[in-house]
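Colleague: With the sequence up front, the predicted model follows.
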Amino acid sequence: MYRAKVYVTYKDSILDPQAEAVKTALHQLNFSELQQLTCGKYFELVLATSKEKAAATVEQMCQKLLANVNMESYRYELEAC
């Protein structure tokens, strides 16, 4: 079995309104040293298969549902569990 940790964020060219709102709020709380903030999604999946099949399955899941590939980028890590 393998655990996949999937991280999804907006591409650099896409405005992230949630991140901008959080950044503004943090500046209002006097965290003026904050220059950039990114918000995203995190998924943890456990797959009962080989490492190669798990990687292929996670890739398909990201392409089809977990990430909007037009606006978001993703990366994942696989570890045995």
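Modeller: Nice, I can see it. Because the structure is predicted, anything quoted here is derived from the model rather than measured.

Colleague: C-alpha from now on. contacts and neighbour counts both.
Modeller: OK.

Colleague: Does A19 lie in a helix or a strand, and which?
Modeller: Per DSSP states H and E: A19 is located in helix 17-28.

Colleague: which residues sit against that helix?
Modeller: 32, 34, 36-39 (CA atoms under 8 Å, 6 or more residues apart in numbering).

Colleague: second one coming, line it up with the first:
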Amino acid sequence: MKYHVQVFVSLKPSILDPQGRTVERALSHLGHENVSGVRVGKLVEMVMEGERAAVEAQARALAETVLSNPVMESFRVEVRELAGA
């Protein structure tokens, strides 16, 4: 079975996010005064093949060891079966 895997990586709340702060200031200058608390992260998408439990375990291992820095970042993994696969 093939799966569409998404790994969402973001800075932990205790870590300052200068990129998010820059985006927040830019939005304010563009007239969006009601926007605050902007945090910028990354999304990694991939297609993986195998048994669902094994794919989920592998995706979590990749997220923890390769795709994120566990000292500064947290992650969330979503696995969805590919339609017609």
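Modeller: Structure received. Keep in mind the model is a prediction, meaning the values are calculated, not measured.

Colleague: hmm, back to that, turn the contacts of helix 17-28 of structure 1 into a markdown table, including secondary structure, distance to E79 of structure 1 and neighbour count.
Modeller: Shown next, in a markdown table, are the contacts of helix 17-28 of structure 1 (DSSP: H, G, I helix; E, B strand; the rest coil; distance: CA to CA, whole Å; neighbours: other CA atoms under 10 Å):
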| residue | secondary structure | distance to E79 of structure 1 | neighbour count |
| --- | --- | --- | --- |
| S32 | coil | 37 | 11 |
| L34 | coil | 32 | 11 |
| Q36 | coil | 30 | 8 |
| L37 | coil | 27 | 12 |
| T38 | coil | 25 | 14 |
| C39 | coil | 24 | 14 |
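
Colleague: what residues are up against V38 of structure 2?
Modeller: 20-21, 23-24.

Colleague: Give me the three-state assignment for the residue in structure 2 sticking out farthest from the centre.
Modeller: Within structure 2, G31 marks the point farthest from the mean C-alpha position, 27.8 Å out by CA atoms, centre = their mean. Three-state secondary structure (criterion: DSSP: H, G, I helix; E, B strand; the rest coil) places G31 of structure 2 in coil.

Colleague: how much space between it and P18 of structure 2?
Modeller: Going from G31 of structure 2 to P18 of structure 2 by CA to CA, to the nearest Å gives 20 Å.

Colleague: Please apply the same query to L67 of structure 2.
Modeller: Taken as CA to CA, the span from L67 of structure 2 to P18 of structure 2 is 20 Å.

Colleague: between those two, who's got more neighbours?
Modeller: L67 (19 against 12; other CA atoms under 10 Å).

Colleague: The residue farthest from the centre of structure 2 corresponds to which position in structure 1?
Modeller: Alignment note (TM-score structural alignment): G31 of structure 2 maps to N30 of structure 1.
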